[in-house]
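Enquirer: Following is a predicted model, sequence given first.
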Amino acid sequence: MHFHAYAYRGPGEAVQTFDAVRSPGGVGFETSPVPPERTSAWLAKPARFIKATWDDPVEAVAWLERQYAETRSSLLHPELQRHAPDVQALAAIALDTLQRGNDVVWAWWLTGGNYVDLAVVCCPNRDRDARCPLGRH
């Protein structure tokens, strides 16, 4: 198994439920950077959307932690984070989740109406329709 990283950071209004650009086969899906409705559907997008690929889930989790560190100062309601698990707990959960073959998504609303969606997708994936965009097996 290997792991692909995907990231979206942009206007939150672009992430609309049941939007064609968020569904494989929908108009604009292959060109839109907006996260798909199903996390495994990232694999149906062109390989250019992949931010990184690893064979070790520890490296994938380290990427998530770095992305969080870069995003933290832009969180919409940082005061609410005191009620949320800290990044070390999130990382431990993410590692366990990836080791079990499940995808991980970290997402937050940011200041200025922006949104960040960080995804690490297992490949091969439990979604039988998903194929590796890099052609790896």
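Expert: Sure thing, it's come through.
Enquirer: CA atoms for contacts and neighbours, from now on please.
Expert: OK.
Enquirer: how about the strands in this protein?
Expert: Listed in chain order, the strands of the chain (DSSP state E) span 2-11, 52-54, 104-109, 114-123.
Enquirer: Show me which residues of the second one are buried.
Expert: Neighbour counts over strand 52-54 (16 or more other Cα atoms under 10 Å) mark Thr53 as buried.
Enquirer: what's it packed up against?
Expert: Here strand 52-54 touches strand 2-11, going by 3 or more Cα pairs under 8 Å, 6 or more residues apart in numbering; DSSP states H and E.
Enquirer: do that again at 10 Å, thanks
Expert: strand 2-11, helix 57-71, strand 114-123 (3 or more Cα pairs under 10 Å, 6 or more residues apart in numbering; DSSP states H and E).
Enquirer: try it against this one:
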Amino acid sequence: MHLHCYRWTGRGADRARESERRPPHPAFPASPLPPMRTCDWLLKPRTRIDASPATVAEAVAWLTRRYRSAAESFLHPDGEARIGLDLRLHLAEEHLAGGVDVQWGIWLRGGDFITAAVICCSPNRHAPHPCPAAS
């Protein structure tokens, strides 16, 4: 198993365009929107891969950077503080080590939304998708 990281930031309302967030919709591959199923990130073009960390620790560091880069814009910083980055990271490390994908989605001020995902690849527990980096 190896890992691929994906991210998206955009208008939260755009996520309502669910049809283009589901394969096999013709717009799915080119759509910048995050897929409805986390594992379906692997069906996006390899150019959408933001990073391919060699270890779970590197993937967790990537998640940390994504979270911290958006923290000043969180719509509900008090709610995020109750969850806490440490708990998020602990759970992410535990899940990824067990082969389970991790995706965080957080509302930002101004109606924006950020998604950061680390996907387990070859194999993925939820779908037999091929590795996008191999094509």
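Expert: Everything's here; your move. Bear in mind the structure is a predicted one, so any value in this text is a computation, not a measurement.
Enquirer: that older thread, okay, the strands of the first structure in a markdown table with distance to Gly135 of the first structure next?
Expert: What follows is the strands of the first structure, written out as a markdown table (distance: least, Cα to Cα, whole Å):
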| stretch | distance to Gly135 of the first structure |
| --- | --- |
| strand 2-11 | 12 |
| strand 52-54 | 12 |
| strand 104-109 | 21 |
| strand 114-123 | 10 |
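Enquirer: sorry, back to before: would you tell me which one of the helices and strands packed on strand 52-54 of the first structure is buried the most?
Expert: strand 114-123 (a mean of 23; mean count of other Cα atoms under 10 Å).
Enquirer: And for the residue nearest the centre of the second structure, nearest residue in space, chain neighbours not counted?
Expert: Central residue of the second structure (Cα atoms, centre = their mean): Ala117, 1.7 Å from the mean position. Closest residue to Ala117 of the second structure apart from its sequence neighbours, by Cα to Cα, 6 or more residues apart in numbering: Gln103 at 4.1 Å.
Enquirer: Neighbours of the aligned residue in the first structure for the one you found, how many?
Expert: Correspondence of Gln103 of the second structure to the first structure, assessed by TM-score structural alignment: Val105. As a burial measure, Val105 of the first structure scores 15 neighbours (other Cα atoms under 10 Å).
Enquirer: Verify the stated contact: Val105 of the first structure with Leu118.
Expert: Yes. Under the contact definition of Cα atoms under 10 Å, Val105 of the first structure touches Leu118, with a separation of 5.6 Å.
Enquirer: residues shared between the contacts of the two?
Expert: Common contact partners of Val105 of the first structure and Leu118 (Cα atoms under 10 Å, 6 or more residues apart in numbering): Ala5, Tyr6, Ala7, Leu64.
Enquirer: Who are the contact partners of the last one?
Expert: Meaning Leu64 of the first structure. 5, 7, 58, 70, 87, 90-91, 94, 104-106, 118-120.
Enquirer: Can you add distance to Ala47 of the first structure and give these back as a markdown table?
Expert: Below are the contacts of Leu64 of the first structure laid out as a markdown table (distance: Cα to Cα, whole Å):
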| residue | distance to Ala47 of the first structure |
| --- | --- |
| Ala5 | 11 |
| Ala7 | 13 |
| Val58 | 22 |
| Glu70 | 24 |
| Val87 | 28 |
| Leu90 | 27 |
| Ala91 | 25 |
| Ala94 | 23 |
| Val104 | 19 |
| Val105 | 19 |
| Trp106 | 21 |
| Leu118 | 16 |
| Ala119 | 14 |
| Val120 | 14 |
